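In: Quick one, fold the following:
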Amino acid sequence: MRINNWQLKLGSALMLMCLLMLGSCATQQPQPAPVPIAAPPPPPPAPPPQTSAQPSRTVRTSYQGEQAAGRPTASGEPYDPDELTAASKIFPIGSTVLVTNPANGKSVKVRINDRGPHVRGRSLDLSKRAAEELGITDKGVARLRVRRIDSKPSKSESTKSTLDSASASTP
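Out: Take a look at the predicted model:
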């Protein structure tokens, strides 16, 4: 049997390829160095605990006159212009708020019992009595300083939430 030169070269090439393949499987390839993973940023600091002393803010305030007397408020009670109450967009119903007129230094505590005022740019609508005690009835609208004193839910809200939780537990 005669082996041609090209057959010899082909056999040698195949043998070399087999050895290279076996050698590559048997040897371990150097692994690249692991890329260090950046540590996640620390969580943001917790907000400071809220204290009972709420900061005051200045808001545009108006007042309701006699025309709304007897109409139901958001708390369910009828509006009484002779009580120290207010409607607010920013404070929860049932809150007690200290309202101060910086122009004359007079202050009054009012209870939030309604939502409103429904006029753009105003955040508080006082009862007529509260407006008289603060001295803003001549102007009608004034910038007053307000600070929440406490946040107790109104009787109608607490009754409603009690009824809602009782009905939710009934199968």
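In: can we go C-alpha only for contacts and neighbour counts from here?
Out: Noted.
In: burial count for the nearest residue to Thr61 once chain neighbours are set aside?
Out: Among residues not flanking Thr61 along the chain, Leu124 sits closest, at 4.8 Å (C-alpha to C-alpha, 6 or more residues apart in numbering). For Leu124, the count of nearby residues is 29 (other C-alpha atoms under 10 Å).
In: quick one more, to check against the first:
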Amino acid sequence: MRKLITPFLLIAIISIATSQSSIADKIKVSLQKTASQKDTLKKNKVAVLTQKDIVKDTLTEKYGKLATYKTNAHASYYADKFHGRRTASGAAFDMNEYTAAHKKFPFGTMLKVTNQVNGKWVIVEVNDRGPFVRSREIDLSKKAFMEIAKNKGIGVMTVTIEVFDK
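Out: Below is the predicted model of the structure:
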């Protein structure tokens, strides 16, 4: 019956056979690492989610449900010259806030505007009337427009407009 060579016997043979102790030390360390490794296979576990583990949609909680108003709408942004002027709602226009101008929506309506090219979106509040260009559906503040724009040098983009129903 043949006996198998154990890792420790192998280390002893290698250390005697070689005159350099550093090689034997390296082999000894590597053999100890392999001998002490644990089984890395994990058993499949079934995860049970409780009610508190389910993440709620915070946008729906805050603003209400979304309803698509228009796809392939053309959006532009206000020129800088309107900064500080009064809007149709009476509020001062601030190009650094998330506001919009629309012809039909009541003031205070919250809209989700999504750029169709890159999928970025922003939530704005309607506080003005416009745009007064026939082919455009919505005017965004400069901050809202630049946040979702793919090309910062272009002033018009194609968007999807969704309305929050509360």
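In: TM-score them against each other, please.
Out: TM-score of the superposed chains, computed with TM-score structural alignment, normalised by the length of structure 2, equals 0.57; 101 aligned residues with a C-alpha RMSD of 1.8 Å.
In: ok, back up a step: I'd say the residue nearest to Thr61 of structure 1 and Arg57 touch.
Out: No. Using C-alpha atoms under 8 Å, Leu124 of structure 1 is not in contact with Arg57, being 11.6 Å away.
In: Whichever strand or helix holds Glu157 of structure 1 aligns to what range in structure 2?
Out: Assigning secondary structure by DSSP states H and E places Glu157 of structure 1 in helix 155-169. Alignment of helix 155-169 of structure 1 against structure 2: no match, by TM-score structural alignment.
In: just checking, what residue in structure 2 corresponds to the residue nearest to Thr61 of structure 1?
Out: Under TM-score structural alignment, Leu124 of structure 1 pairs with Ile138 in structure 2.
In: need the contact list for that match.
Out: Shown in contact with Ile138 of structure 2 (C-alpha atoms under 8 Å, 6 or more residues apart in numbering): 73-76, 100-103, 130-131.
In: hmm, 7 Å instead?
Out: Ile138 of structure 2 sits next to 74-76, 100-102, 130-131 when contact means C-alpha atoms under 7 Å, 6 or more residues apart in numbering.
In: Put together TSV for the residues you listed, with secondary structure, distance to Ala17 of structure 2 and neighbour count on each row.
Out: Shown next, in TSV, are these (DSSP: H, G, I helix; E, B strand; the rest coil; distance: C-alpha to C-alpha, whole Å; neighbours: other C-alpha atoms under 10 Å):
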residue	secondary structure	distance to Ala17 of structure 2	neighbour count
His74	strand	81	18
Ala75	strand	81	23
Ser76	strand	81	23
Ala100	strand	83	33
Ala101	strand	86	26
His102	strand	88	21
Gly130	coil	90	18
Pro131	coil	89	20
